[in-house]
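Trainee: any chance you can model this:
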Amino acid sequence: MPIGFRIRPVTDRVDPALCERARKIPAANIGDVMNRMQSMRGGFRAFGGLRTIAGPAFTVRAWPGDNLMLHRAVDMAEPGDIIVCDGGGGLDCALMGDLMLGHATARGIQGVVMDGAVRDIAELAQMKIGVWARGHTPAGPTKEGPGEIGTTLACGGLSVAPGDLIVADEDGVVVVPRAEAEAVITAAEAHQAKETAITAAIRGEGWDRGWVAEALRAKGCEGA
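Mentor: As a prediction, this is how the structure comes out:
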């Protein structure tokens, strides 16, 4: 198959039960337990009606400003999938709008993470699909290619492999490698429980802040 025009099936997906667990955890907590290494760079905005999603990555590489391969991806992705598109970060042309995303919603696709632009944002906000993109523009795309489906790609500064766990909410997007999803989500659940306890303390007897001075003294901070 020629590089730039190839389609590979996505056969290995993260366990749906892990996706359900991940959906209940803030993306920030999940990112924290991966030492903050798996959070996509800032700048992604939530445009869709769903503001929290968690599911397997269905990967698409698109030439900036061209959405031919994205059209094929929307037809191929399975219910619950999250289409992750490396659109080169281009903002001059929208790669998806209300028609494509309406079709994706009808097919049960859970969301789209787009390193590029979208359009028809008023309509997108009413749809039962999650949409994270770099920005928006009224300008439409070409449909010539090249592009790839089902290959490992870069999106938001991270490597994303087909079937990896994608979690996105109002804060942004995190990527959990499929092989490590069980351990990461278990750790994130414990981290969330810890933060819940801190929140309760703040609202109650107060948050013990002694650790701040201890951390500064450990670094030799004068006056700590």
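
Trainee: going forward, measure contacts and count neighbours with C-alpha atoms only.
Mentor: Will do.

Trainee: burial count for the spatially closest residue to R107 that is not a sequence neighbour?
Mentor: Spatial nearest neighbour of R107, excluding adjacent residues (CA to CA, 6 or more residues apart in numbering): P79 at 6.3 Å. Counted with other CA atoms under 10 Å, residues neighbouring P79 total 15.

Trainee: residue contacts, the most centrally placed residue in the chain?
Mentor: Central residue of the chain (CA atoms, centre = their mean): V173, 3.6 Å from the mean position. By CA atoms under 8 Å, 6 or more residues apart in numbering, the residues touching V173 are A27, S39, M40, F44, I166, V167.

Trainee: over to V131?
Mentor: Counting by CA under 8 Å, 6+ apart, V131 touches A46, F47, G48, G49, L50, G111, V112, V113, M114, L124.

Trainee: chain center to the lengthiest strand in the chain, what's the gap?
Mentor: If you go by DSSP state E, the chain has its longest strand at strand 53-62. Taking CA atoms, centre = their mean, to the nearest Å, one finds strand 53-62 lying 8 Å from the centre of the chain it belongs to.

Trainee: sequence B follows; please return its structure for comparison with A:
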Amino acid sequence: MSFKTSDLYDRHGDTLRVCEPIFRDFGGRSRSAGAIVTVKCFEDNSLVKSTLAEPGEGRVLVVDAGGSLRCAMLGDLIAASAVEQGWAGVILFGCVRDSRELAGMPLGIKALAAIPRKSQRRGEGQRDLPVTFAGARFAPGDWIYCDEDGIVVADQPLD
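Mentor: Reported below is the predicted structural model:
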């Protein structure tokens, strides 16, 4: 990927939503971009798992996990499914686990932290609704661009 979020901001400025710098890179790719799919869930990764098992078609899953630091919402098995299904990345307002394995996968993963505790699966959560965290709003169908400098969100694909 040849874009740089800094250059995108210089060209598109205030039309972009810029995330607060609270995320760490965990995936094998520091850059990812694509149309947004959203999931909202709290300490239950059922929807994360089922969504990433669907064809990704180069999209990015944005997960509002409430900023919980108590359990991981993504690990190596679910991330491997995302790679197999063609997802470009995952932005997680929560934690991951299996960070060493995630670092070797061709997937952009940004999250708050790593923790060994897994989440529960109760079948709870919502999908395909606007979510807001890190000072930005994410809506299904918007476009997200992630690199070493951060995350920007646009209403449509950028040049």
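
Trainee: related to what we said a few turns ago, by neighbours, which of the contacts of V131 of structure 1 wins?
Mentor: Counting by other CA under 10 Å, top hit in these: G111 with 31 neighbours.

Trainee: buried ones in stretch 98-109 of structure 2, by neighbour count?
Mentor: Buried residues in stretch 98-109 of structure 2, counted by 16 or more other CA atoms under 10 Å: D98, S99, E101, L102, A103, M105, P106, L107, G108, I109.

Trainee: before we move on, the earlier item: so which of the contacts of V131 of structure 1 belong to strands?
Mentor: Filtering the contacts of V131 of structure 1 for strands - DSSP E - leaves A46, G111, V112, V113, M114.

Trainee: can you find the partner of the fourth one in structure 2?
Mentor: What it means is V113 of structure 1. Under the alignment (TM-score structural alignment), V113 of structure 1 pairs with I91 of structure 2.

Trainee: columns distance to D44 of structure 2 on top of the buried residues of stretch 98-109 of structure 2, output as TSV?
Mentor: Output for the buried residues of stretch 98-109 of structure 2, formatted as TSV (distance: CA to CA, whole Å):
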residue	distance to D44 of structure 2
D98	17
S99	19
E101	21
L102	20
A103	23
M105	23
P106	25
L107	22
G108	21
I109	18
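
Trainee: among the residues you listed, which one lies nearest to G13 of structure 2?
Mentor: G108 (23.7 Å; CA to CA).

Trainee: elements contacting the longest helix anywhere in structure 1?
Mentor: If you go by DSSP state H, structure 1 has its longest helix at helix 181-203. If contacts are counted by 3 or more CA pairs under 8 Å, 6 or more residues apart in numbering; DSSP states H and E, helix 181-203 of structure 1 sits against helix 16-23, helix 27-32.

Trainee: at 7 Å what do you get?
Mentor: helix 27-32 (3 or more CA pairs under 7 Å, 6 or more residues apart in numbering; DSSP states H and E).

Trainee: other SSEs contacting the lengthiest helix in structure 2?
Mentor: In structure 2, with assignment by DSSP H, the single longest helix is helix 76-85. Helix 76-85 of structure 2 is packed against helix 46-52, with contacts defined by 3+ CA pairs under 7 Å, 6+ apart.

Trainee: from memory V118 of structure 1 sits against A94, does it?
Mentor: Yes - at 4.3 Å, V118 of structure 1 counts as touching A94 under the criterion of CA atoms under 7 Å.

Trainee: overlap of the contact sets of those two?
Mentor: Overlap of the contact sets of V118 of structure 1 and A94 (by CA atoms under 7 Å, 6 or more residues apart in numbering) consists of H136, T137.

Trainee: ok, the contacts of V173 of structure 1 in structure 2: which stay?
Mentor: Using both residues aligned by TM-score structural alignment, their matches' CA atoms under 8 Å, structure 2 keeps these contacts from the contacts of V173 of structure 1: A27, S39, M40, I166, V167.

Trainee: in helices, which of these fall?
Mentor: A27.

Trainee: list just the nearest of the kept ones among the contacts of V173 of structure 1 to W211 of structure 1.
Mentor: Nearest to W211 of structure 1 among the kept ones among the contacts of V173 of structure 1 is A27, at 25.0 Å by CA to CA.

Trainee: and the closest one? What does it align with in structure 2?
Mentor: Under TM-score structural alignment, A27 of structure 1 pairs with T5 in structure 2.

Trainee: re earlier: which residue in structure 2 lines up with the residue nearest to the centre of structure 1?
Mentor: V173 of structure 1 maps onto I151 in structure 2, by TM-score structural alignment.

Trainee: what's the burial count for the alignment partner in structure 2 of R72 of structure 1?
Mentor: Matched by TM-score structural alignment, R72 of structure 1 corresponds to S50 in structure 2. The local packing of S50 of structure 2 (other CA under 10 Å) involves 13 other residues.
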